[in-house]
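K.L.:
Coordinates only, no sequence provided:
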């Protein structure tokens, strides 16, 4: 595991973009696992900028998104499908047939979850998985619990997650309470993981991820088991880390 602290959000976004650009130079037909939310917005802007400069080509890339809210149509402004199309997919040369987004209208649709896992397995698994981290340590919508699901599943969102996401909605009661999310198995089976964290509100979660025992009550701590994780933090998100962590390999 490599942990890198940078000065600010833009440097974090640039560093993460460097890692994705390097991946696509090594393998044009890479399979990327993509995250949403506030943290990677700057990364997607930077990838679009590099595409228009001719530095990155997405024509052969496949993507699999981590998660999606239950109950929002894909054209809803707060759906993660809308997020991806408006910020990234529509602005680069990715083939729409190579884009994979989890979607279900109800939390009981086992077929949708199973089908998503099947698509991912048929593609050969993820080459580079992009992650953020929730204030309670969730990755994707794998929420803290006494156990974690291995496969794609339906998640009841925690109060902390709903409160953190409320800023994206006009009314707090509009925040969805359920989501479909990639499970821990495909995340941990990714050949390379890049986790981004920004802001002081993420500092405690980052410390727990890197410095505490592995526990399903802090899902991100399972990244300690992975052989190739790169964590890119701005100074605020790294504020609670002891100095020795930055030498951790």
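P.N.:
Yes, it's here. Please read all numbers here as calculations on a predicted model, not as lab measurements.
K.L.:
Please count neighbours and contacts with C-alpha atoms only from this point.
P.N.:
OK.
K.L.:
doesn't residue 169 make contact with residue 78?
P.N.:
Yes - at 7.4 Å, residue 78 and residue 169 qualify as touching, with contact defined as Cα atoms under 8 Å.
K.L.:
Comparing these two, which residue is more hemmed in?
P.N.:
residue 78 (18 against 13; other Cα atoms under 10 Å).
K.L.:
Could you grab the helix/strand/coil label for that one?
P.N.:
Three-state call for residue 78 (DSSP: H, G, I helix; E, B strand; the rest coil): coil.
K.L.:
Next: residue 170.
P.N.:
coil.
K.L.:
Now do it against residue 77, distance only.
P.N.:
11 Å (Cα to Cα, to the nearest Å).
K.L.:
Also residue 1?
P.N.:
Relative to residue 77, and taking Cα to Cα, residue 1 is found at 36 Å.
K.L.:
So for those two, which sits in the more crowded spot?
P.N.:
residue 1 (18 against 14).
K.L.:
Was I right to think the more buried one contacts residue 246?
P.N.:
No - at 9.7 Å, residue 1 does not count as touching residue 246 under the criterion of Cα under 8 Å.
K.L.:
Now do the contacts for the residue nearest to residue 180 when sequence neighbours are not counted.
P.N.:
Spatial nearest neighbour of residue 180, chain neighbours left out: residue 154 (4.5 Å); criterion: Cα to Cα, 6 or more residues apart in numbering. Neighbouring residues of residue 154 by Cα atoms under 8 Å, 6 or more residues apart in numbering: 107, 108, 113, 178, 179, 180, 181.
K.L.:
one more structure, for comparison:
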């Protein structure tokens, strides 16, 4: 685990994008291709703005994404498919990608995603941390045991409050009850994990993550078990954590 604290979200996004680009270039140099998992949400905006400008042969990169709401149309402002098309796919000539489709035949959609993801290892995963310390949509208490790459989960109220607070929905009642998410075990199979976690609203989640032993009631603590995890914070998100109490 490596923790890097930058002054601002902008500096955080730039530094994380530089590391992410290095990981992809190394994978392409070694095997001729790279596989990437991207997260979404407000905390990833600065990162993505820099990432799409990175010197990477995007034609040799395959992208997956972490999660999507069940029964939410892509035309909705909160759709993560729409988010990635607008903020990432529209800016890079990526060769192949798989978006999580939460509409239609959910079971079949997941089976197809799982088969696609199992074709080869993932080189790099960008994994955010939620205000309730969730990882992807693995809310507390998270399932640390399932081997399924993607699964359907119920969203807890604290997760729904974050989505409303970030402006994606008008009220908690408008947030879908379920989502498709990449599982914890699948995330941990990534060769490298980078987490961009700026903003004051994430300070308590970061404190809980760094100062507690691994527990599914604080899902983000599991990231500390990964041998190649880098956590990028800004001064606000790092403000509550006590460096002397960090537990690895």
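P.N.:
Arrived safely, thanks for sending. Predicted model only: the values in this text are computed from it and were never measured.
K.L.:
hang on, the earlier thing: give me the buried entries from the contacts of residue 154 of structure 1.
P.N.:
107, 113, 178, 179, 180, 181 (16 or more other Cα atoms under 10 Å).
K.L.:
quick one: the residue nearest to residue 180 of structure 1 is in a strand?
P.N.:
Yes - counting by three-state DSSP, residue 154 of structure 1 is part of a strand.
K.L.:
What is the aligned counterpart of it in structure 2?
P.N.:
Counting by TM-score structural alignment, residue 154 of structure 1 lines up with residue 152 in structure 2.
K.L.:
just residue 125 of structure 1 next, same as before
P.N.:
Using TM-score structural alignment, the partner of residue 125 of structure 1 in structure 2 is residue 121.
K.L.:
what number of residues lie near the closest residue to its match other than its chain neighbours?
P.N.:
Once flanking residues are discounted, residue 121 of structure 2 sits nearest to residue 190: 6.8 Å by Cα to Cα, 6+ apart. Using other Cα under 10 Å, residue 190 of structure 2 has 20 neighbouring residues.
K.L.:
close enough to count as contact, residue 190 of structure 2 and residue 127?
P.N.:
No - counting by Cα under 8 Å, residue 190 of structure 2 stays clear of residue 127, with 10.4 Å between them.
K.L.:
what ranges do the strands span in structure 2?
P.N.:
Per DSSP state E, structure 2 carries strands over the ranges 2-6, 34-38, 61-65, 67-69, 96-98, 124-126, 150-154, 178-182, 192-197, 229-234.
K.L.:
Relative to structure 2, what is the average displacement of the lengthiest helix in structure 1?
P.N.:
Secondary structure assigned by DSSP state H gives helix 9-26 as the longest helix of structure 1. Following the fit onto structure 2, the mean deviation recorded for helix 9-26 of structure 1 is 0.9 Å by mean Cα distance after the TM-score superposition for structure 1.
K.L.:
Show me how far that helix is from its chain's centre.
P.N.:
Distance of helix 9-26 of structure 1 from its chain centroid, counting by Cα atoms, centre = their mean, to the nearest Å, is 14 Å.
K.L.:
helices or strands up against that helix?
P.N.:
helix 41-52, strand 193-197, strand 229-234 (3 or more Cα pairs under 8 Å, 6 or more residues apart in numbering; DSSP states H and E).
K.L.:
If I follow the layout properly, residue 28 of structure 1 ends up in contact with residue 61?
P.N.:
Yes - taking contacts as Cα under 8 Å, residue 28 of structure 1 lies within contact range of residue 61: 6.5 Å.
K.L.:
any idea how far residue 187 of structure 1 lies from residue 27 of structure 1?
P.N.:
19 Å.
K.L.:
ok, which pair from the buried ones among the contacts of residue 154 of structure 1 is furthest apart?
P.N.:
113 and 178 (13.7 Å; Cα to Cα).
K.L.:
quick check, nearest of the buried ones among the contacts of residue 154 of structure 1 to residue 148 of structure 1?
P.N.:
For these, the nearest to residue 148 of structure 1 is residue 181 (11.7 Å; Cα to Cα).
K.L.:
residues contacting that closest one?
P.N.:
66, 67, 68, 102, 140, 141, 142, 152, 153, 154, 155.
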